[in-house]
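S.K.: sequence first, predicted coordinates after that:
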Amino acid sequence: MLRDFSIQSLFMGLLIAFVGFASSFAVVLHGLGGVGATEAQAASGLMALSISMGVCAIILSAATRLPISIAWSTPGAALLVSSGVVEGGFNAAVGAFLVCGLLIVIAGLWKPLGRMVSSIPAALANAMLAGVLLSLCFAPVKAIGFNPLFGLPILLAWAIVGSVNKLYAVPAALFAFVLVIAFGVDMPADALGALSSALVPRPEFVMPTFTTPAMISIALPLFIVTMASQNIPGIAVMKVNGYDPTPGPLFATTGLFSMLSAPFGGHAVNLAAITAAMGAGADSHPDPARRYWSTIIAGVFYVIFGLLAGAVTTFVSLAPSVLIEAVAGLALVGAFAGSAMAAFTEAKTREAAAITFLVTASGVSFGGISGAFWGLIAGGLMLALARFTRKKA
């Protein structure tokens, strides 16, 4: 293994970890807060996720000698925002995280469940994801309405840098966010003291509880979104770059690490999609057999970033919440555009996808169950009705 190491893979690994962490940690913090996590619990969840995906990437990449990138479920974190606080609070959400991880393990080991997830119409899965992301994507505009001097620099940094290289658009927005906090926000007198004390990692154990609303509102949609928008595309990216991994064990391993991070507030880890292309591509190393070192190095840096999660969360808390929501929203614009386009491409499924999207985006819950679940059910019924009437005709 040491003979396969290269400086090129070292720099690519650092870039993978920086892009993976910086581009979406705001979404994770916002999502965990959305289901009732305190600031300390959200910091613990961010730390647990980052360490879990780092260790998972190191183990899988070293064991298979393949560039396997691991990420937290960014669409899943966005889903948590729309789910809101369920009966039982954050403890119930943690119980749902555990069940989601278990379902991912089962999907990896038991092929019928994996096939069942794959059989969910792509149009409906994408429509549900687009509906979940819609409200978050409004946040940049709301930030400008809140204070143009705060919101505009973040949006302009994202737009200008993104026009040159989309990969660095969200890190640029994050950098602008840091500058806005540093020079535009009145800092509390003890801000530096709080930041220095937050450098010490403080994991928070959360005792899981299990409630039916949490299972239906969080566990099932989180499982579907994670599998459909992260794990399955992650395998596809690997294959496009000439690798042919066995999906089942990879899914099961990410599910296991999801379960390990859940009691400390983490929602789910999975195969990466965007950063997977970075690790598996030629920029990682000219020799495909040596690219796995880039994802091992990325895993090491994920662990380091995870240990700094408390300081990151403390710094973010110094700014108005709408600003970090703006960064989170910008991080999801591309995902929203892609899922919306995929949802409405096929004419035969367009109406069913529209129903799924509208019910999900409405944010309305029935019987304590979030709109994401009802959106998928409504779209599925509409699709079944359309197919039945076509057969009769």
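M.R.: Received it, and whenever you're ready, just let me know what you need.
S.K.: contacts and neighbour counts: CA atoms only from here.
M.R.: Fine.
S.K.: how far does stretch 59-76 stretch from start to finish?
M.R.: 23 Å (C-alpha to C-alpha, to the nearest Å).
S.K.: relative to A173, how far out is F336?
M.R.: As judged by C-alpha to C-alpha, F336 and A173 stand 18 Å apart.
S.K.: so which of those two has more stuff around it?
M.R.: A173 (28 against 24; other C-alpha atoms under 10 Å).
S.K.: here's the one I want to compare it with:
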Amino acid sequence: MPLPLPTLLPHLLHAQETLYGPITTIPATTWTPPPQSGGGDQGRYLWTDAIGVLNFLTLHRIHPHPPTPTHYLTLATRLITTVHATLGRTRPSSTCTPAYLPGASPTHPLSGGLRIGKPSPDSDGQYHHYLTLWMFVLNRTSVVSGEAGWNELAVELGRGVHPRFFLGGEEGKRERMVWKMDVNLERVLVGSEGNLDPLDGWVVFRLVQGFQESNGDGKGKGVLEEEIEDYARILKRKGRQRIVDDMLDLGMTLWTAHWFLGREEWADELVERGVKRVYNLFEKDRYLDQDIRHRLAFREFGAAMGIRCVAEQEADKDRAVDLKVFADRIVDCWRPYMAGADGGEDELTPITQVMYASALMPGAFQRGFFGPEPVVPEWSLY
């Protein structure tokens, strides 16, 4: 069953505290994020910290009695700064100190991208969908704080990494994507095209563009336009977005599409197919009856988050209720396991905890959670 805010809030806070310490009492302005978000390189992992920042932004919006009015917003921005200082630089070693990634500099710290934060140099690199999620984090931070500089960093990051994930086609057009590059964005590590990468890029770049055009004093006109057209061209070539049964992929598909639900035909069509798959998984395939030992909590929390985001935009009230029940069932089946979990030894604990918090309360993930969204130009894909 859904938890009321007074009951939900302690669960959300506990999940964040397992990674970031006693967040309700620490002095935000001097806080240094502990190295517990995963990975082995100074304890930072880009995906986990991205969700962590969004959860802090949610807390900034919903916490009824924060220590100070900007307490959780300050925690969010200090975590962002720590991630940039760690994953925006090379790995430290006994022979050299960290330096900016190739293409970056003190005045353009994100032009070289951000490392994943994997424990060894051989497994580290840059993921396209991690980078677009971080752009979304920076965009939401600008939306919450009213400070355009965070969104400007998202623009910088997008411009810096975008061409490195595209392989050229005829007449110099970028026709195919890859989803993993090396740390320096010079060598392809995984040559396949991620299922959601073009869609993620297309949607997030448009959100960043919308804020920049609305808040950039005219300077943001046309920003990221070429990059957005690159994504659109690939999406048109692919045709209808594929829906898969993987719970995290399904949840992120719904989350991505919900930003334009009721506004653009492609989003309505994609959400409709995604929701049908949700009904099939829960009612026909009885997914939650499967042995929990063979499932991954963080992937299911991703599904719950995406389902809740769609439910909040759903015009059909009965279907909205059904969707919220499905999301509640995911959270309910895992809640007993989450209550006693702390930092632990499991390498998945950090990502599981932050995604548990986002499954409880998507907040910053949701369209309109912080108020009306900037109007962006309409597109037709199919």
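M.R.: Yep, that arrived. What you see is a predicted model, and the numbers here were worked out from it, not measured in a lab.
S.K.: TM-score them against each other, please.
M.R.: TM-score for the superposed chains, counting by TM-score structural alignment, normalised by the length of structure 2: 0.24, backed by 170 aligned residues with a C-alpha RMSD of 7.5 Å.
S.K.: any idea which helix is longest in structure 2?
M.R.: As assigned by DSSP state H, the longest helix anywhere in structure 2 is helix 317-339.
S.K.: buried set for that one?
M.R.: Judged by neighbour count using 16 or more other C-alpha atoms under 10 Å, the buried positions of helix 317-339 of structure 2 are 320, 323-331, 334, 338.
S.K.: tell me the helices and strands packed up against that helix.
M.R.: Counting contacts by 3 or more C-alpha pairs under 8 Å, 6 or more residues apart in numbering; DSSP states H and E, helix 317-339 of structure 2 packs against helix 297-313, helix 349-360.
S.K.: now tell me what touches the first one from outside.
M.R.: Going back to what we said before, that points to helix 297-313 of structure 2. 246-255, 258, 261, 271, 319-321, 323-324, 326-328, 330-331, 334, 351-353, 355-356, 358-362, 365-367 (C-alpha atoms under 8 Å, 6 or more residues apart in numbering).
S.K.: put the buried members of these into a ChimeraX selection.
M.R.: Filtering the contacts of helix 297-313 of structure 2 down to the buried ones (16+ other C-alpha under 10 Å) takes a single ChimeraX command:
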select :247,248,249,250,251,252,253,254,255,258,261,271,320,323,324,326,327,328,330,331,334,351,352,353,355,356,358,359,360,361,362,365,366,367
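S.K.: and L250 of structure 1, how far from S61 of structure 1?
M.R.: 10 Å.
S.K.: cool, L220 of structure 1 as well?
M.R.: 29 Å.
S.K.: of the two, give the one with the bigger neighbour count.
M.R.: Each of L220 of structure 1 and S61 has its neighbours counted (other C-alpha under 10 Å); S61 has more, 23 against 19.
S.K.: reformat the buried residues of helix 317-339 of structure 2 as CSV; add distance to A311 of structure 2.
M.R.: Compiled in CSV, the buried residues of helix 317-339 of structure 2 are given as follows (distance: C-alpha to C-alpha, whole Å):
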residue, distance to A311 of structure 2
A320, 5
L323, 6
K324, 6
V325, 10
F326, 10
A327, 10
D328, 12
R329, 14
I330, 15
V331, 16
W334, 21
M338, 24
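S.K.: now L9 of structure 2: how far from A327 of structure 2?
M.R.: 17 Å.
S.K.: and the strands in structure 1, which stretches?
M.R.: 70-72, 269-271 (DSSP state E).
S.K.: got those strands as TSV, with distance to L133 of structure 1 columns?
M.R.: Converted to TSV, the strands of structure 1 look like this (distance: least, C-alpha to C-alpha, whole Å):
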stretch	distance to L133 of structure 1
strand 70-72	16
strand 269-271	19
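S.K.: TSV for the ones you listed, including mean neighbour count?
M.R.: Below are those laid out as TSV (neighbours: other C-alpha atoms under 10 Å):
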stretch	mean neighbour count
strand 70-72	31
strand 269-271	32
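S.K.: ok, which of those comes nearest V28 of structure 1?
M.R.: Distance to V28 of structure 1, taken as C-alpha to C-alpha, is lowest for strand 70-72 among these, at 8.3 Å.
S.K.: circling back: quick one, the longest helix of structure 2 and helix 297-313 angle?
M.R.: Interaxial angle, helix 317-339 of structure 2 versus helix 297-313 (axes from the mean of the first three to the mean of the last three C-alpha atoms, to 10 degrees): 150 degrees.
S.K.: and stretch 27-41 of structure 1, how far apart are its ends?
M.R.: 15 Å.
S.K.: burial count for the nearest residue to L222 of structure 1 once chain neighbours are set aside?
M.R.: Nearest residue to L222 of structure 1, sequence neighbours excluded (C-alpha to C-alpha, 6 or more residues apart in numbering): G76, at 5.4 Å. Neighbourhood size, G76 of structure 1 [other C-alpha under 10 Å]: 29.
S.K.: quick one: G76 of structure 1 from V322 of structure 1, how far?
M.R.: 20 Å.
S.K.: so how far is R273 of structure 2 from V321 of structure 2?
M.R.: For V321 of structure 2 relative to R273 of structure 2 (C-alpha to C-alpha), the value is 18 Å.
S.K.: separation between E156 of structure 2 and L79 of structure 2?
M.R.: Applying C-alpha to C-alpha to E156 of structure 2 and L79 of structure 2 gives a distance of 19 Å.
S.K.: same thing with P336 of structure 2?
M.R.: 29 Å.
S.K.: quick one, strands of the stretch 51-200 of structure 2?
M.R.: Ranges of strands in the stretch 51-200 of structure 2, per DSSP state E, counting those that start in this stretch, are 126-127, 166-168, 174-177, 180-181, 188-190.
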